[in-house]
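# the following block contains a protein sequence and its predicted model.
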Amino acid sequence: MARYFRPNTETKTGAFIVKALISVLALYSLYLILLNFICAVSCKAVSYAGYAALALILFAFACFIAYKAEVSPAAFVLAVFVLGFLTKSIPAFLTDIKPVSDFDVFYQYALKLLNGGRSLEDMEYFRTWAYQTGPVIYYAALMKLFGTGLLTLKLANCFFMAGTNVFIYLIARKISNDYTARAVSLLYLLYPAPYFLAPVLTNQHFAACMFLSSIYVLLIERLNWAVKGILAGAVIAVGNTVRPIGIVIIAASIIWEIIEIIRSGKLLKTGSVIMLLLSYLLVSYGCSAAVKHADINSEGLANNFPLWKFVVGLNYEAKGQFSYEDEYEIYRIQDFNKRNKAAEQVIKQRLSVGIKKLAGLMNAKQIAMWAGSDTLSWGFYQQIDGQLVPSEEVKKIEPIILKSEKMYYIFIFILMLAGFCRSAWENKINHGVALLSLILLCYFGIHFFIEIQVRYRYFAMTIVFILAAKGCEAVFYSLREYRERYP
């Protein structure tokens, strides 16, 4: 399988395609970095100078620890997992904020399911978006095993967030070396944004861990191709039952397979991606059928209104974010067929506004999602009269935390950009870099058209940190000791 992933010879066409892919992502990363700097300037950039210095200090600290920690990879994995779990547990224990919005729906219906309740489709929400039954079953299963209450679910968050940190290290080792992999895994451990969601009952933590584990499986060269495809597809499907973005990894994997065939100039073992797709479809269908059979939701895990994401994502006035006007005029139409037709008409109308207005919308969406400030609201605000309101203590610390996160965020993107430049300079681009780049490109691409929120960048940021390992190579290569250890 190693020969399949690393062809001894590479065609000119294949090399051009991969370098073009890296170049596109490098340009897009530069665009996002510039957007973030522009936003920082508009918010009095002088006040960010100290936080930029803090980001550099944390980078130096992570690199120093990575270099001095003379422990085996297995010991480092254990250390990162324990540190990840303990540090994420701090906000989980310290906050006592009740779930809000969709998260409260998940929790309440998980309790209902745990107490014998069935037929979630009785609620319009679960009839329309039956795939949201997945998080409900996931939370109910956790409480069945470990006891009811929010703390159980928060600690499960911490467990899978720690797992995500481990897979960042393991995957980074596949595309770079042990030192840079340790550095980026420690950088992610210190990254503020995941802590904002640690106490939140979001479906992102479990899913991100599953998706990263599937990517790691795909990059294990010595694993049998059939086992690799089956295992990775099954894990993606399991993650997809809780957060349905697995199609991004599936699509990227198929494109990756095609590129690998072009790079090698031979139709080699394509069975792995076929097994991946079959496994994904079978497990997805099996999970949906099981939900129906258990009488939890007669709609299974279906998405009965996929057009909604595009309706919202193409809303110029709302800049691709949730719109109450769209909810009242489209979502609340009871008849599924009429609702779909109304959605189709709105989408066509919003796509026909002209290139200039569409370009303006796309730029506004990039600013909102990839250059916008993060928020503490989901996990640290209190709900008062239907509104999320920060306490006086949160008001004091929030600006400091968010400015620190912003500088950290920009710095990691700069590292990733440096990594793309280094990869483009190499004679042959690592196959793992190609896969991760495709996943990131697909993730960026789909959010040009669908609904956006700042918290939706959660999974993408794990890929950004992994790719930043190549940027660390570019930074460290000037050091003699580094060149001697990793020539």
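Great, that's in hand. Here the structure is a predicted model, which is why all the values come from computation and not from measurement.
# hey, let's count contacts and neighbours off CA atoms from now on
Noted.
# strands of this protein, start to end?
Secondary structure of the chain by DSSP state E: the strands cover 382-384, 387-389.
# can you lay out those as CSV showing mean neighbour count and distance to L282?
Shown next, in CSV, are the strands of the chain (neighbours: other CA atoms under 10 Å; distance: least, CA to CA, whole Å):
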stretch, mean neighbour count, distance to L282
strand 382-384, 15, 41
strand 387-389, 13, 41
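# out of those strands, which is closest to I446?
Comparison of the strands of the chain against I446 by CA to CA identifies strand 387-389 as nearest, at 28.9 Å.
# ok, structure two:
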Amino acid sequence: MINKYFKLFCAFVILTFGLIYMGAGVYFNWLSFDELYVRPDLLIGLGSIAAMALTYLLTSQKLSTRVFIISLLGVSFLVRILWVLYVPAQPVSDFYILHRASMSASEGNFAFMESDYFQRWVYQLGFVMYQAFLLFIFGDQLFPLQLINILLSCATVFIVYKIGVQLFNERVGRLSGIVYTFYLPTIIMTSLLTNQILATFLFYLGAYLLVRHFEKSTWVWAVIGVLFAFGHIIRPLGPFVLLATGLFIFVVFMLGKRLREALFSAGKLAGVIATYSLVLFIVSQSLMLSGVSDYPLENRDPLWKFVIGLNHETSGTYSDSDLKLLNQYEGEERVEKERELIEERLEDPSRLVELFRDKFEMMWANLDASVIWGYGDRNENVKERLFQLEKAMYFPLFLYGGLGILGLFVVLKRNAQDPKQLALFFVLFIIGYAMIHLLIEIQTRYRFVLMPSLIVIQSYGVYMLYEGINKLKSRIDSRKVE
């Protein structure tokens, strides 16, 4: 009984979040269209029609699974390799710093670790060592690194497809794979030397194993822990993923179960956390014992992200004035100054509400920065078209994503034991990721790791809508016959 009512409570949480999410997404995205001088209703209509037409094609074609997967991966590779070949991107900003450090590391020179950048954010060393390994093997050219990005991105396409199939059905999986294949930032980002592509692949491979094998397999928890750990080493998002994992396992596999089953699941969750922690410890100690780093792979300035994230003047984006101010202090004095700034910025609740609103709009509605980093200033007209295309693709994701979340609410309300309850992991990840970015620094390119979750949920929303139209059509036709 406890299990039943708690899952119903979770369903209502999903419903509330879905309504807020869909309404906010529509409102903020509508505002952001003004920057492009394009009628939002036209783009919304075209995006919706395209999504529906795509669903129709997917459900009407009798393609075998093997043919579909080969075609999907082939097209995914083609569009990404063409982008990299015709729009080569040079590393700039943080990408440049990390690339230069990787080149030095590949030659055995770790002098860059003495810089303030790597002294504060030691966790960047994980991605640097990964790139250094590739540079050592393939040489100092950019293309091999970009080619690895392409292969990882295609592998993520396959994982997104498999997650859709596992959570819902073959049609949802196919739609998820196709949308992720053509979603513009997933193509553009392959030309950038970013840690997001590999980290996303590792996190979602772990997530697939979680929803596919966790309950049935005895030892899969160890693989999940390893994947989440290496994903964190590449990009430090492990705590968010582990939190979503813990809540998911507790609600789905422990709550209301027999004591033996609950303890078994709790043990496997503990195994995930232990394996994750062990891998991080081994990698950090290895780097420290080898003399590469004096510190473990961690953020040695954790308050910085909150200082920036709570800056009212920049609406939670990077602040050069904050950096200049804090650079006047060192050690404990800097920490105290950061705490002082955070406390000042949390004093007025009314200003906080305004800040959170602005941050939500900027994070989830602004033009995707991947176009800026990946395309640069080559041609302003083409650049504007890329922004328009990305927006036309992104906006329906919010609409159908909200529909998918509402659909999950209906399913869980009717039957708390429905297999679709496994989608709760991705809903929890979306909620947690969105909430933490109300407090920490935001950039639109940070949306990247969340997009597979959103695309799978929105694909279910599109499928639901299509099935609903089919049922309505069948009823109308049956009444005509009568």
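Thanks, I have the structure now. Everything quoted here is computed from the prediction, not taken from an experiment.
# which one of the strands of the first structure lies closest to A156 of the first structure?
Nearest of the strands of the first structure (CA to CA): strand 382-384, 22.2 Å.
# can you pull the contacts of the counterpart of L351 of the first structure in the second structure?
Aligned counterpart of L351 of the first structure in the second structure: L346 (TM-score structural alignment). Residues in contact with L346 of the second structure (CA atoms under 8 Å, 6 or more residues apart in numbering) are L310, L352.
# ok, now how distant is L346 of the second structure from Q196 of the second structure?
The gap separating L346 of the second structure from Q196 of the second structure is 30 Å, by CA to CA, to the nearest Å.
# same deal with D116 of the second structure?
D116 of the second structure sits at a distance of 23 Å from Q196 of the second structure (criterion: CA to CA).
# of these two, who's got more company?
When neighbours are counted by other CA atoms under 10 Å, D116 of the second structure and Q196 differ, and Q196 comes out ahead with 22 against 10.
# have a look at how far, on average, stretch 464-472 of the second structure is from the first structure.
Superposed on the first structure, stretch 464-472 of the second structure shows a mean distance of 4.4 Å to its aligned residues (mean CA distance after the TM-score superposition for the first structure).
# residue contacts, the residue mapped onto L193 of the second structure from the first structure?
In the first structure, L193 of the second structure lines up with L201, judged by TM-score structural alignment. Contacts of L201 of the first structure were listed using CA under 8 Å, 6+ apart, and they are P99, F103, Y107, L153, K154, N157.
# and if we set it to 7 Å?
P99, F103, K154 (CA atoms under 7 Å, 6 or more residues apart in numbering).
# gap between the closest residue to the second one other than its chain neighbours and L151 of the first structure?
By that I understand F103 of the first structure. Nearest residue to F103 of the first structure in three dimensions, chain neighbours excluded: L201, at 5.6 Å (CA to CA, 6 or more residues apart in numbering). Separation of L201 of the first structure from L151 of the first structure (CA to CA): 10 Å.
# again with A289 of the first structure
31 Å.
# same deal with L78 of the first structure?
23 Å.
# repeat for E481 of the first structure
Distance from E481 of the first structure to L151 of the first structure, by CA to CA: 46 Å.
# quick one, which of these two is more surrounded?
Set E481 of the first structure next to L151 and count neighbours by other CA under 10 Å: L151 wins out with 16 against 11.
# corresponding residue for that one in the second structure?
Checking TM-score structural alignment: L151 of the first structure goes with F143.
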